[in-house]
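Participant: When you get a sec, could you give me coordinates for this:
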Amino acid sequence: MNTNRTGKAVIVIGHINHDRIWHLTEPLRAGGRITWRSREARLGGGGYFTARRLLDFGHHVRILSNLMSDSHGQEAIAALAEDGFDTSLITQRQGETDFADILLDPTGERTILSNERRLARTFALAQPVSADAFYINGPHLCETIRQSLNAAPLVVSQLPLRDGEPRPADVIVGSKADMPGKSIEAIWRDAQAIAGTRLRHLVMTDGPDPTSVFDGETESSIPVPMHVTVRDTIGAGDTFSGALINGLLNGAKITEAALDASRSTAEWLLNREAMFAEKSNK
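Facilitator: Predicted coordinates for the structure are as follows:
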């Protein structure tokens, strides 16, 4: 991890999940009897992975999220603080932690089983806050958060997939896999309905295929500079968002930031795969 703390102040608004990952021995199939070889529990979620990458780049990261008040939530807050995150904006709520079960097949394809109550969690903020950049990964925002975003110099938001409420954003990030058959122009209209007139760029990843950067008129195709094959791609898209924000904070053009984010995410996947292989061989 980069221990340099001279970076920018970034507030990440998103969920911190407790993921229970089941490593399957074969792909899922209807009516099948599937075996698994191992399972593990670890922190995850869109907010966590993006915040983690920004921290790795040396930025001061405050996480605006919520965790339950049980032992799992308490342990998560302690672990985040020990890693170097500012946890002062995390709300603790009464109740038990809901784990998200992630079924991971040998090809890296994942299936996520998530309690609908957990998806409906909202983010609380008592008074407006400021930062050099904000990142949002969640559909529901309170008015105090929107006030904070209005005053921020840079706002990047994940494109909500379900009933996303409006929020001012300069850049919207998404995945073409989540919107099969939809044109970039149609996705831009969806993004503009969320971000309003402040929207400058739409960035859509497409797995191993080129990333599209669209400004409402011109589409730039950004090639993937490094193709990797790994067994675990969980968090790759969120890690891409963190690297993209890092590039923008460093003054890169959006196309340059997207190219570097793609390369950086591939390297992150390879490093994590190597760490998992080392652990399994011990």
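
Participant: only C-alpha atoms for contact and neighbour calcs from this point on.
Facilitator: Noted.

Participant: burial count for Asp86?
Facilitator: The number of residues packed around Asp86, counting by other C-alpha atoms under 10 Å, is 17.

Participant: Pretty sure it sits against Ile63.
Facilitator: Yes: taking C-alpha atoms under 8 Å as the definition, Asp86 is a contact partner of Ile63 at 6.5 Å.

Participant: Tell me who's in contact with the residue lying closest to Trp22 once chain neighbours are set aside.
Facilitator: In space, Trp22 comes closest to Arg39 once its chain neighbours are excluded; the distance is 4.5 Å by C-alpha to C-alpha, 6 or more residues apart in numbering. With contacts defined as C-alpha atoms under 8 Å, 6 or more residues apart in numbering, Arg39 is in contact with 20-23.

Participant: Max pairwise distance over these: which two?
Facilitator: Within the contacts of Arg39, two members stand farthest from each other by C-alpha to C-alpha: Arg20 and His23, at 9.9 Å.

Participant: mind listing the helices for this protein?
Facilitator: With DSSP state H applied, the chain shows helices at 46-56, 71-83, 116-119, 143-150, 184-195, 236-249, 254-281, listed in chain order.

Participant: And the residue most central in space within the chain, how far from Ile136?
Facilitator: In the chain, the residue lying closest to the centroid (C-alpha atoms, centre = their mean) is Asp238, at 2.8 Å. Applying C-alpha to C-alpha, to the nearest Å, one obtains 11 Å for the distance of Asp238 from Ile136.

Participant: Quick check: neighbours shared by those two?
Facilitator: Taking C-alpha under 8 Å, 6+ apart as the criterion, Asp238 and Ile136 both touch Gly47.

Participant: Quick one: closest of the helices of the chain to Ala169.
Facilitator: Between Ala169 and the helices of the chain, the shortest gap by C-alpha to C-alpha is with helix 184-195, which sits at 5.0 Å.

Participant: what comes into contact with that closest one?
Facilitator: Contacts for helix 184-195 (C-alpha under 8 Å, 6+ apart): 159, 164-170, 172, 199, 202, 214, 216.

Participant: any idea which of those residues is closest to Val230?
Facilitator: Relative to Val230, and with distances defined as C-alpha to C-alpha, the nearest of those is Leu159, at 25.4 Å.

Participant: Sequence B follows; please return its structure for comparison with A:
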Amino acid sequence: MDADATARLLCVGDIDMDLIVRVPAPPSRDGKVDGRRIAQTPGGMAANVAVAARRLGTRTRLLGAVGDDALGREALAALTSEGLDLSHVATRHGEATFFCVILVDDEGEKSLVKVMSPAFLPRADEIMAAAFAGVAHVHLTVARADPGLAVAAMARAAGATLSLDLEAADLPADLPQGGGALADLLASVDLLFVSDRSRAAVEPVLGPLTSEGRAVITTRGRQGAMLERSGTRTQIPGHRVPVTDTSGAGDAFAGAFLSAMLDGADDATALCRANAAAALSTRAYGAQAGAPTAAEMAAFLDVDGVRDA
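Facilitator: So this is what the prediction gives:
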């Protein structure tokens, strides 16, 4: 990204490297399967969303952390080549970079093992006002009070809107009824991304996710997506495409939706573009490899017989 260009979108959260292994099916408990190493590629939800939005032309900044190891250097090199603003990515000396082992089965569906590290998320002292300067929107990929509440406060002070990707798998097992501190974070969110599976898992604990002033997007894989806002509902069907790897499809969706939103698109148009980006992202192994450019997405929508709403 040009040094004098101000980012419009800030993505806050995880950066990692993914080791992708092809298996016929995930092993059962105490089971064993033969696998084939496919690739070692950059990933992390925040990084994936940032790459997806940047490829569609949105100036994007990333706030996160990596270790000072070979994996960290590889991740930063890949993200630099995408033209992202990485001036607020911390390199943690003496710490390992967060990475994931992703098992992709014969249908392209994934199972994932997160190999945790202290460098998984930015620390409170790394969340500085300078990272929020000039951005119109902040996207948070971790539903934890720390650092979530600090990010929400910084976004509000900067006059930026805030979105959150809510995944049931990332929530603590002892989450109290009603959400506790997570409820405080949700109260600050303008736009919530959640899959249908995660929504079914978290609403019995958190209560209804729809709230006055907050839009909720529920992704449904091949069934498309739904956006609920102020009592209205917008639904867009999905695309039937050959699937290689579903890793990062939800992040490609979020990046494309936010890019369209920042360009002034209405809900239906933004959902249409997001669905197309998610479908195209499954064509290649890796969470970022398949994220489309604007030209690729426009061609796909034209060939698939779908026009922007």
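
Participant: Tabulate the helices of structure 1 (TSV), appending distance to Arg29 of structure 1.
Facilitator: Compiled in TSV, the helices of structure 1 are given as follows (distance: least, C-alpha to C-alpha, whole Å):
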stretch	distance to Arg29 of structure 1
helix 46-56	27
helix 71-83	33
helix 116-119	24
helix 143-150	42
helix 184-195	31
helix 236-249	24
helix 254-281	25
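
Participant: among those, which is nearest Met226 of structure 1?
Facilitator: Taking C-alpha to C-alpha, helix 254-281 is the member of the helices of structure 1 nearest to Met226 of structure 1, at 6.0 Å.

Participant: Only the buried residues of that closest one, if you could.
Facilitator: Neighbour counts over helix 254-281 of structure 1 (16 or more other C-alpha atoms under 10 Å) mark 254-255, 257-266, 268-270, 273 as buried.

Participant: One more: stretch 226-237 of structure 1?
Facilitator: Residues of stretch 226-237 of structure 1 classed as buried by neighbour count (16+ other C-alpha under 10 Å): 231-237.

Participant: and the residues you listed, which of them are in strands?
Facilitator: Using DSSP state E, the subset of those located in strands is empty.

Participant: on that earlier part again, which of the buried residues of helix 254-281 of structure 1 lies closest to Ala9 of structure 1?
Facilitator: The shortest approach to Ala9 of structure 1 among the buried residues of helix 254-281 of structure 1 belongs to Ala257, at 18.3 Å (C-alpha to C-alpha).

Participant: The equivalent of that closest one over in structure 2 and Ala289 of structure 2: what is the separation?
Facilitator: In the superposition onto structure 2, Ala257 of structure 1 corresponds to Ala270 when matched by TM-score structural alignment. With distances defined as C-alpha to C-alpha, the gap from Ala270 of structure 2 to Ala289 of structure 2 amounts to 22 Å.

Participant: ditto for Ser198 of structure 2
Facilitator: As for Ser198 of structure 2, its distance to Ala289 of structure 2 is 25 Å (criterion: C-alpha to C-alpha).

Participant: now swap in Glu74 of structure 2 and tell me
Facilitator: Distance of Glu74 of structure 2 to Ala289 of structure 2, computed by C-alpha to C-alpha: 15 Å.

Participant: cool, and Gly250 of structure 2?
Facilitator: Using C-alpha to C-alpha, Gly250 of structure 2 is found at 14 Å from Ala289 of structure 2.

Participant: returning to that earlier point: wait, the match of Ala257 of structure 1 touches Gly255, no?
Facilitator: No: proximity of Ala270 of structure 2 to Gly255 does not meet the contact threshold set by C-alpha under 8 Å, at 10.4 Å.

Participant: tell me the strands in the stretch 101-250 of structure 2, going along the chain?
Facilitator: Remark: strands of the stretch 101-250 of structure 2, listed N- to C-terminal, are 110-115, 137-140, 161-166, 191-195, 215-219, 225-229, 232-236; assignment by DSSP state E, counting those that start in this stretch.

Participant: which strands and helices sit next to the third one?
Facilitator: Under the contact criterion of 3 or more C-alpha pairs under 8 Å, 6 or more residues apart in numbering; DSSP states H and E, the helices and strands touching strand 161-166 of structure 2 comprise strand 137-140, helix 145-158, strand 191-195.

Participant: The first one now?
Facilitator: With contacts defined as 3+ C-alpha pairs under 8 Å, 6+ apart, strand 110-115 of structure 2 has these neighbours: strand 99-104.

Participant: average distance between the strand it packs on and structure 1?
Facilitator: Its aligned residues in structure 1 lie a mean 1.4 Å from strand 99-104 of structure 2 after superposition (mean C-alpha distance after the TM-score superposition for structure 1).

Participant: matching residues in structure 1 for that strand?
Facilitator: Under TM-score structural alignment, the alignment places strand 99-104 of structure 2 onto residues 99-104 of structure 1.

Participant: same check, this time on stretch 52-60 of structure 2
Facilitator: Matched against structure 1 by TM-score structural alignment, stretch 52-60 of structure 2 falls on residues 53-61.

Participant: Tell me the buried residues in that stretch?
Facilitator: Neighbour counts using 16+ other C-alpha under 10 Å place 53-61 of stretch 53-61 of structure 1 among the buried residues.

Participant: outside of that stretch, which residues touch it?
Facilitator: Residues lying outside stretch 53-61 of structure 1 but in contact with it, judged by C-alpha under 8 Å, 6+ apart, are 1-12, 51, 84-86, 239, 242-243, 245-246.

Participant: re earlier: how about the match of Ala257 of structure 1, what does it touch?
Facilitator: So Ala270 of structure 2 contacts 256-258, 260-261 (C-alpha under 8 Å, 6+ apart).

Participant: Ala215 of structure 2 too?
Facilitator: Applying C-alpha under 8 Å, 6+ apart, one finds that Ala215 of structure 2 lies in contact with 190-192, 227-230.

Participant: one step back: just give me the closest of the buried residues of stretch 226-237 of structure 1 to Ser130 of structure 1.
Facilitator: Distances from Ser130 of structure 1 to the buried residues of stretch 226-237 of structure 1, taken by C-alpha to C-alpha, are shortest for Gly237, at 25.4 Å.

Participant: which position in structure 2 aligns with the closest one?
Facilitator: Across the two structures, Gly237 of structure 1 finds its equivalent in Gly250 of structure 2, going by TM-score structural alignment.
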